[in-house]
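1. Predicted model, plus sequence, below.
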Amino acid sequence: MGKSFKIAFIARLVFILQWLIFLTCKKIYKGDKVDQISNVILFWHGRLALMPFAFRHFGKKGKKAYVMISHHRDGEQIARIIKLFGLDTVRGSTSKGASTALRSAFKILDENHDVVITPDGPRGPYHSISDGAVLLAQKKNVKIRILNYEARNFWEFKSWDKMILPKP
């Protein structure tokens, strides 16, 4: 089995599992939809599992969003899953490809699309906002919007970001 096939297979499997979990969870939404103008949207790395659903709810229909994803090995897997949700990606992180990613993000915001960032990822520290997201919003004079979800019953992974996966 080729590496590319394996990545694509795992991405589809995770995508299906995410949908199954989402469909079996009770949801209560709070807050307003994102503005029609460009936004920098932030969410914690540990909430990545169901974040595409939160964006589907709070995002504007027909408006594009680009999720910033690292060049690391696991970033490729995440990028494939994100694309299955109909979101676009921009690749780069604070440690690799930062300047290219920042230039791409500037262009995306100029085109009136949203840039979605995990400000504490891909390596932490836990719930610490990196300068890049704030700098991006300041330079382009756009709003920072926060997306989050909580769960009463969940599995918590033993990882630096304390990733949670809601129980059905």
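-> Right, received. Where do you want to start? Numbering: from 1, shown residues only.

2. Please count neighbours and contacts with C-alpha atoms only from this point.
-> Fine.

3. Just give me how far the helix or strand harbouring Phe9 sits from the chain centre.
-> In this structure, Phe9 sits in helix 3-23 according to DSSP states H and E. With Cα atoms, centre = their mean, to the nearest Å as the basis, helix 3-23 stands 16 Å off its chain's centre.

4. which helices and strands does the helix or strand following that helix pack with?
-> Per DSSP H and E, the first helix or strand lying C-terminal to helix 3-23 is strand 39-42. Where contact means 3 or more Cα pairs under 8 Å, 6 or more residues apart in numbering; DSSP states H and E, strand 39-42 is packed against strand 114-117, helix 131-140, strand 143-146.

5. change it to 10 Å
-> strand 65-69, helix 98-110, strand 114-117, helix 131-140, strand 143-146 (3 or more Cα pairs under 10 Å, 6 or more residues apart in numbering; DSSP states H and E).

6. Roughly how far does His113 sit from Thr100?
-> Distance, His113 to Thr100, by Cα to Cα, to the nearest Å: 17 Å.

7. ugh, wrong one, I meant Val34
-> Counting by Cα to Cα, the gap from Val34 to Thr100 is 26 Å.

8. can you check Gln36 too?
-> 25 Å.

9. Quick one: neighbours of Lys83, just the number.
-> 15 (other Cα atoms under 10 Å).

10. what sits against it?
-> Lys83 sits next to Ala11, Phe15, Tyr66, Val67, Thr89 when contact means Cα atoms under 10 Å, 6 or more residues apart in numbering.

11. Out of these, flag the one nearest to Pro119.
-> Closest to Pro119 out of those is Val67 (11.6 Å), distances taken as Cα to Cα.

12. Quick one: residues contacting Gln77.
-> Remark: with contacts taken as Cα under 10 Å, 6+ apart, Gln77 is in contact with Ser4, Lys6, Ile7, Ala8, Phe9, Ile10, Ala11, Arg12, Val14, Ile69.

13. and the comparison structure, right after this:
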Amino acid sequence: MKLHKRILEKTWAQSLVSFLIARYLRFAHATSRWEVRGWDIIQSQYDAEQPIIVCFWHARMIMATFGWQNTVQLSMLSTPHRDGKIAAMTYNRLGIKTIWGSTKKGGAEAARAMIRALKAGEVIAITPDGPKGPRQRMQLSAINIARMSGAKLVPVTAASSSSKILGTWDRLQIPTPFSRGVISIAPPIDVPRKASAEDYEALRHSFEERLNTMTQDLDAEFGLQTPEPAPLPTALPAERPVDGEHAP
């Protein structure tokens, strides 16, 4: 293992990196103009005690949290590996709680934690193409959690007039200071408690298209080209639905 990776395995190093990232994000936010479109959608659902799951692509997760209001507690799912820990520490410094787990490994445990958070009145955030892609391709995890909990899915996207796009699998976008940005929130989508596998697949495909279209339209306002979704594999990785009867 390379030296810098060994160092980043240390808790003190992860804490330092998260501190520096959080400071940068606060500066970038404070020196920029951000518009939030549709916050009333989240606030009204929250005030009505309707559980909701906000979904944004992994590449937009930094920008999507820029417009979050402190009137609603947000909890984000994060994987407990090195990069996930740094991201979680960063978001904790910005007032966002962490739910540890992965939709791929130990999915049942992560599902139970998210359902508990929803029942406690928190809004949870899932990047439906995470943790490792394919980019801008929705997996079934968010639909499964919504089905078990009675939560609605809320599509969210964001764009900035100036951002650094990393060469990572998701093309992560980091907003730069002195820019202009928009967070766009669409009306919630109901997930039926019981439906056929074909119906859930149709819902998954429809949500994926909607979120991609929202992102493309918002990027177009800034004259930006949206990264293309990753090519589909022969079939999306199978995700076994978690038995709702065993959820807390």
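-> It's in. None of the values given here were measured: they were computed from a predicted structure.

14. thinking again about what came up before, CSV for the helices and strands packed on strand 39-42 of the first structure, including mean neighbour count and distance to Asp161 of the first structure?
-> Listed next are those as CSV, based on neighbours: other Cα atoms under 10 Å; distance: least, Cα to Cα, whole Å:
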stretch, mean neighbour count, distance to Asp161 of the first structure
strand 65-69, 24, 15
helix 98-110, 17, 21
strand 114-117, 26, 14
helix 131-140, 15, 18
strand 143-146, 16, 17
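
15. can you list these in TSV and add distance to Pro125 of the first structure?
-> Converted to TSV, those look like this (distance: least, Cα to Cα, whole Å):
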stretch	distance to Pro125 of the first structure
strand 65-69	17
helix 98-110	17
strand 114-117	15
helix 131-140	13
strand 143-146	18
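
16. Can you say which of the ones you listed is nearest to Lys158 of the first structure?
-> That would be, of those and by Cα to Cα, strand 65-69, which comes in at 21.2 Å.

17. Mean per-residue distance, that closest one versus the second structure.
-> Average distance, strand 65-69 of the first structure versus aligned residues of the second structure after superposition (mean Cα distance after the TM-score superposition for the first structure): 1.0 Å.

18. so where in the second structure does that strand end up aligned?
-> On the second structure, the counterpart of strand 65-69 of the first structure by TM-score structural alignment is residues 74-78.

19. List the contacts of stretch 207-215 of the second structure.
-> Contacts of stretch 207-215 of the second structure (Cα under 10 Å, 6+ apart): 55-57, 60, 128-129, 136-139, 143, 153-159, 183-186, 189, 201-204, 206, 216-220, 225-229.

20. In strands, which of those residues appear?
-> Cys55, Leu153, Val154, Pro155, Val156, Thr157, Ala158, Ala159, Ile183, Ser184, Ile185 (DSSP state E).

21. pretty sure the third one is touching Ile53, no?
-> It refers to Val154 of the second structure. Yes: if you go by Cα atoms under 10 Å, Val154 of the second structure and Ile53 touch, sitting 6.0 Å apart.

22. how about the nearest residue to Arg180 of the second structure, chain neighbours excluded?
-> Arg33 (4.8 Å; Cα to Cα, 6 or more residues apart in numbering).

23. Near the equivalent of Ala151 of the second structure over in the first structure, how many other residues are there?
-> Using TM-score structural alignment, the partner of Ala151 of the second structure in the first structure is Val142. Using other Cα under 10 Å, the number of residues around Val142 of the first structure comes to 16.

24. Distance of Val142 of the first structure relative to Asp88 of the first structure?
-> Val142 of the first structure is 19 Å from Asp88 of the first structure, where distance means Cα to Cα.

25. what do you get for Met68 of the first structure?
-> Distance from Met68 of the first structure to Asp88 of the first structure, counting by Cα to Cα: 9 Å.

26. Likewise for Ala11 of the first structure?
-> Going from Ala11 of the first structure to Asp88 of the first structure by Cα to Cα gives 15 Å.

27. who has more neighbours, those two?
-> Set Ala11 of the first structure next to Asp88 and count neighbours by other Cα under 10 Å: Ala11 wins out with 21 against 17.

28. Please pull up the equivalent of that one in the second structure.
-> Match for Ala11 of the first structure (TM-score structural alignment): Ser18.

29. Same question for Ser93 of the first structure.
-> Correspondence of Ser93 of the first structure to the second structure, assessed by TM-score structural alignment: Ser102.

30. Work out for me the element that match sits within.
-> Going by DSSP H and E, Ser102 of the second structure is not in any helix or strand.

31. Identify the spatial nearest neighbour of it, chain neighbours not counted.
-> Nearest to Ser102 of the second structure is Thr79, by Cα to Cα, 6+ apart, at 5.3 Å.

32. and what of Asp88 of the first structure?
-> In space, and not counting its chain neighbours, Asp88 of the first structure is closest to Tyr66: 4.6 Å by Cα to Cα, 6+ apart.

33. any idea how far the one you found is from Leu136 of the first structure?
-> In this view, Tyr66 of the first structure and Leu136 of the first structure are 14 Å apart by Cα to Cα.

34. And for Leu147 of the first structure?
-> 17 Å.

35. just to revisit the earlier point, could you dump the contacts of Lys83 of the first structure to JSON lines with distance to Ile82 of the first structure?
-> Shown next, in JSON lines, are the contacts of Lys83 of the first structure (distance: Cα to Cα, whole Å):
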{"residue": "Ala11", "distance to Ile82 of the first structure": "9"}
{"residue": "Phe15", "distance to Ile82 of the first structure": "9"}
{"residue": "Tyr66", "distance to Ile82 of the first structure": "9"}
{"residue": "Val67", "distance to Ile82 of the first structure": "8"}
{"residue": "Thr89", "distance to Ile82 of the first structure": "8"}
